[in-house]
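**Q** A predicted structure for the sequence below; I have some questions about it.
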Amino acid sequence: MARRRKAAGTGGCVAPALGVAAVGAVLVGALGFVAAHPVLPAVVGTVVLGVTLSGLVLWQQARARDARQAWQLEVARSQEIARYHAMAPNEFERALAFLCTRDGCSQAQVTGRAGDLGADVVAYAPDGRKIVLQAKRYGVASKVTGPDLQRFGGTCYTVHGARVAAVVTTSTFTKQARQYAAHHGIRLFDGPGLAAWASRTGPAPWH
């Protein structure tokens, strides 16, 4: 019985040995094939290089396409904001009312007049919320200030019943104005924000 167990144990080592021998035979065969075909490494290298270069070209083309699209987007936005800079204040208010109607609001109307208490455009968002906009058609050198926001903030909710209150300008806002707006939930749209809304590449004030 002891001899049988020894024989069985010896047989258990045969499979690994055969596996090693098989791997060795494959390697020897592969080396022999490469030696018999010396041009093969060059061919493989050429294929790898070609694939790499193709991937690089595709990557560069994708980057160029993205840059071109970004440039076209900036051109569209700059054209939009240039249009609004050329408007008179009352034309600017009508343009904002048009944008509201275009984007699904109802009952968009210009209310800006003497004694309007800061409400230049009133509309209702697609979900029914009342929107009150103040329009500031300023030059690039004139910023909307903190006191401007304070006057609007004192009436937009309590007097006009706004659910969405926003100040839209062709210029920009001072730090104090931004701080006041953030504290009182007033949304600010500067020149780039207006251009993005107008060109449908950015959100509307009620989004």
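**A** Yep, it's here. This one's a predicted model, so the numbers in the text were calculated from it and none came from an experiment.
**Q** contacts and neighbour counts: CA atoms only from here.
**A** Noted.
**Q** Which neighbouring elements make contact with the longest helix belonging to the chain?
**A** In the chain, assigned by DSSP state H, the helix with the most residues is helix 40-85. Other elements packing on helix 40-85 under the criterion 3 or more CA pairs under 8 Å, 6 or more residues apart in numbering; DSSP states H and E are helix 191-198.
**Q** can you do 10 Å?
**A** Packing contacts for helix 40-85, counted by 3 or more CA pairs under 10 Å, 6 or more residues apart in numbering; DSSP states H and E, involve helix 14-36, helix 89-102, strand 164-169, helix 191-198.
**Q** Mean neighbour count and distance to Pro205 added to the ones you listed, as a markdown table?
**A** Output for those, formatted as a markdown table (neighbours: other CA atoms under 10 Å; distance: least, CA to CA, whole Å):
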| stretch | mean neighbour count | distance to Pro205 |
| --- | --- | --- |
| helix 14-36 | 11 | 69 |
| helix 89-102 | 19 | 9 |
| strand 164-169 | 25 | 7 |
| helix 191-198 | 23 | 8 |
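**Q** Out of those, which is closest to Asp127?
**A** With CA to CA as the criterion, Asp127 lies closest to strand 164-169 of those, at 11.5 Å.
**Q** Next, the angle from that closest one to helix 40-85.
**A** With axes from the mean of the first three to the mean of the last three CA atoms, to 10 degrees defining the directions, strand 164-169 sits at 90 degrees from helix 40-85.
**Q** also this one, for the comparison:
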Amino acid sequence: MLQRDGLRAEVVGGRGDQAVDVLAVDAAGRILAVQCKHTSRGRRVGSEVLYRINGTAGAAYGAAQSMVVTNGSFTRDAAAWGKRHGILLADRQALLAWAQDADHICQVVALTPPY
């Protein structure tokens, strides 16, 4: 979907990925680091996921922005922490809008174009 939205995207997830699953680069050369979390129905992603990507996205990958995407939801603490630290969050509802409604990533989360 990142590629559909005009970004160059590369899967980097796996062993030693340093809390980043996908790196995407926009037309201006800015890097977006994305962590994807699949949850069981009704489960929530906690703050520890955000702590990890916040600590590694810029340092390890030179990312200007980081985002966590889940098919579930986020705990209240995770949502508050992400907002405070500028980490973009896409929960199940946002993911559906992005995938099914073909909304652009900038419509789904508060990314500043040209992302």
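**A** Cool, got the structure. Computed from a predicted structure; not experimentally measured.
**Q** residues in contact with Ala21 of structure 1?
**A** Ala15, Leu27 (CA atoms under 10 Å, 6 or more residues apart in numbering).
**Q** Sorry, slip of the keys, the one I care about is Glu80 of structure 1.
**A** Counting by CA under 10 Å, 6+ apart, Glu80 of structure 1 touches Glu74, Gly191, Pro192, Leu194, Ala195, Ala196, Trp197, Ala198, Ser199.
**Q** For burial, what's the neighbour tally of the counterpart of Asn71 of structure 2 in structure 1?
**A** Taking TM-score structural alignment, the alignment pairs Asn71 of structure 2 with Thr170 from structure 1. Close neighbours of Thr170 of structure 1, defined as other CA atoms under 10 Å, add up to 26.
**Q** I figured Thr170 of structure 1 hits Gly193, correct?
**A** Yes. With contact defined as CA atoms under 10 Å, Thr170 of structure 1 reaches Gly193; the gap is 8.9 Å.
**Q** Show me the common contact partners of the two, please.
**A** Common neighbours of Thr170 of structure 1 and Gly193, counting by CA under 10 Å, 6+ apart, are Ile81.
**Q** returning to what we had before: tabulate the helices and strands packed on helix 40-85 of structure 1 (a markdown table), appending distance to Arg5 of structure 1.
**A** Output for the helices and strands packed on helix 40-85 of structure 1, formatted as a markdown table (distance: least, CA to CA, whole Å):
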| stretch | distance to Arg5 of structure 1 |
| --- | --- |
| helix 14-36 | 15 |
| helix 89-102 | 91 |
| strand 164-169 | 89 |
| helix 191-198 | 84 |
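**Q** Ok, which of the ones you listed comes nearest Arg65 of structure 1?
**A** The nearest among those, by CA to CA, is helix 191-198 at 20.4 Å.
**Q** The closest one packs against which elements?
**A** Using 3+ CA pairs under 10 Å, 6+ apart: helix 191-198 of structure 1 touches helix 40-85, helix 89-102, strand 164-169, strand 172-173, strand 187-189.
**Q** what about those, which gets the closest to Asp120 of structure 1?
**A** Closest to Asp120 of structure 1 of these is helix 89-102 (CA to CA; 6.6 Å).
**Q** Let me know how buried Ile186 of structure 1 is, in neighbour terms.
**A** Residues within reach of Ile186 of structure 1, counting by other CA under 10 Å, total 24.
**Q** To clarify, my last question referred to Gly161 of structure 1.
**A** Per other CA under 10 Å, the neighbour tally for Gly161 of structure 1 reads 14.
**Q** isn't it right next to Tyr124, touching?
**A** No. In this structure, Gly161 of structure 1 is not within contact of Tyr124 by CA under 10 Å, at 11.6 Å.
**Q** what residues are shared contacts of the two?
**A** Lys130, Ile131, Val132.
**Q** Nearest to Arg83 of structure 1, out of those: which one, please.
**A** Val132 (22.6 Å).
**Q** Which secondary structure state does that closest one sit in?
**A** strand (DSSP: H, G, I helix; E, B strand; the rest coil).
**Q** Next, the contact list for it, please.
**A** Neighbours of Val132 of structure 1 in contact, by CA under 10 Å, 6+ apart: 108, 111, 118-124, 152, 156-157, 160-167, 205-206.
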